[in-house]
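Student: One predicted model, sequence on top.
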Amino acid sequence: MSQSLATAGPVAELALTGDLARPARLTVPGLLTWRQHRADVSFECATSGIQRHRFTGPLLHDVLTAAGPGFHPTRRKDRLRFLIAVDGADGHRALLSWAEIDPDFGRAPVLLAVTIDGTSLDLVGPQLVLPQDRCGARHISGINAIRVDGGYRLRA
């Protein structure tokens, strides 16, 4: 049975915005309705050594694809210009390219984790987990915003 990291307070919410057909506000309970994936992760931390955790949650790619990123429909590689900015409540930020998470390119199994070591993150918010990273610097706790940005526009 999972536990909450906090004992009281409202459920944390994150804003999914940017070049999307369906921007949204997401919560951990809402993310639990998605297909869940598990990642056993080891991060090398400069200050505290190796950290090992088990995370579960949906793939970032699945969640963002459902939000309808504004790819040009006839340009196969148009999605490669898209960037994903992830902000945490504590001020930490990470930037990913769409190509990293796209199954046709990098296929990185990046999670929007809803549990850590069996503990629910519903009150503190989901975490960005990049299992392929050796260092945990792009791991973002308590995500409060994800922005998808198409960046520059290609000429017609």
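Tutor: Noted; the coordinates are in hand.

Student: For the rest of this, base every contact and every neighbour count on C-alpha atoms.
Tutor: Fine.

Student: which residues does residue 50 contact?
Tutor: Contact analysis of residue 50 by CA atoms under 8 Å, 6 or more residues apart in numbering lists 42, 43, 44.

Student: Make a PyMOL selection of the buried ones in those residues.
Tutor: Buried members of the contacts of residue 50, defined by 16 or more other CA atoms under 10 Å, are picked up in PyMOL with:
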select buried, resi 42+43
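
Student: next up, a second structure to put side by side with the first:
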Amino acid sequence: MSSPAAALNRPATVHLHGSLAEPLRLTVAELRELPSHRIEVSFDCLGSGVQRHGFEGPKLWDVLRTARPQIDFTGRKQRLGLLLTVTGADGHRAVLSWAEIDPDFGGQQILLATSIDGAPLDRTGPQLVVPSDHCGARYISGITEVWVGPLA
């Protein structure tokens, strides 16, 4: 059995699961190995007002493609019923549609950020960054899992 102190020193991981070839766990360091993008954003945080930050990390699209989604990419309509659920360590959860990140549709540059304002997120976990959102509610910190699957 590991000690609580050892758990604090372990790098955070993101569990990718659902309609994938097999579940996958990635650390922030492993996410950093994917093509990285930098974006400056501002969003309104209900508790602390307007926030301005620079984030860097891979696009959620690239992360999920690495996890080999079990999706038929030859057609388009079947992809419209796919959802993504992103969960943070505090239980905060947001739902996105596959079409938001798919280049054939919205193609948004949604990131799983590996750093904020130059500070690495290796211990706390990546952050979801949705640049098109004016409200910061989907800017989930400390992401622990991303699920992808069909609308039931």
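Tutor: Sure, I can see it. Values in this document were obtained by computation on a predicted structure and should not be read as measured data.

Student: SS state for the most centrally placed residue in the second structure?
Tutor: Centroid-nearest residue in the second structure: residue 112, 3.9 Å away (criterion: CA atoms, centre = their mean). Using DSSP: H, G, I helix; E, B strand; the rest coil, the secondary structure recorded for residue 112 of the second structure is strand.

Student: Grab the nearest non-local neighbour of it.
Tutor: By the measure of CA to CA, 6 or more residues apart in numbering, the closest residue to residue 112 of the second structure outside its immediate chain neighbours is residue 128, 4.9 Å from it.

Student: host element of the one you found?
Tutor: Under DSSP states H and E, the secondary-structure element containing residue 128 of the second structure is strand 127-129.

Student: and that strand, what does it pack onto?
Tutor: On a contact count with 3 or more CA pairs under 8 Å, 6 or more residues apart in numbering; DSSP states H and E, strand 127-129 of the second structure meets strand 111-113.

Student: check the fit of the strand it packs on onto the first structure and give the mean distance.
Tutor: When the first structure is superposed, strand 111-113 of the second structure averages 0.2 Å from its matched positions, counting by mean CA distance after the TM-score superposition for the first structure.

Student: what's downstream of that strand, the next helix or strand?
Tutor: strand 115-116.

Student: what does the helix or strand following that next one contact?
Tutor: Proceeding C-terminally, strand 115-116 of the second structure gives way to strand 119-120 as the next helix or strand, assigned by DSSP H and E. Strand 119-120 of the second structure has contacts (CA under 8 Å, 6+ apart) with residue 114.

Student: Comparing strand 119-120 of the second structure with the first structure, how large is the average distance?
Tutor: Mean deviation for strand 119-120 of the second structure: 0.3 Å (mean CA distance after the TM-score superposition for the first structure).

Student: related to what we said a few turns ago, does the residue nearest to the centre of the second structure touch residue 57 like I think?
Tutor: Yes: with contact taken as CA atoms under 8 Å, residue 112 of the second structure and residue 57 are classed as touching, separated by 5.7 Å.

Student: hmm, back to that, and the counterpart of the residue nearest to the centre of the second structure in the first structure, how far is that from residue 46 of the first structure?
Tutor: Aligned counterpart of residue 112 of the second structure in the first structure: residue 112 (TM-score structural alignment). If you measure residue 112 of the first structure against residue 46 of the first structure using CA to CA, to the nearest Å, the figure is 24 Å.
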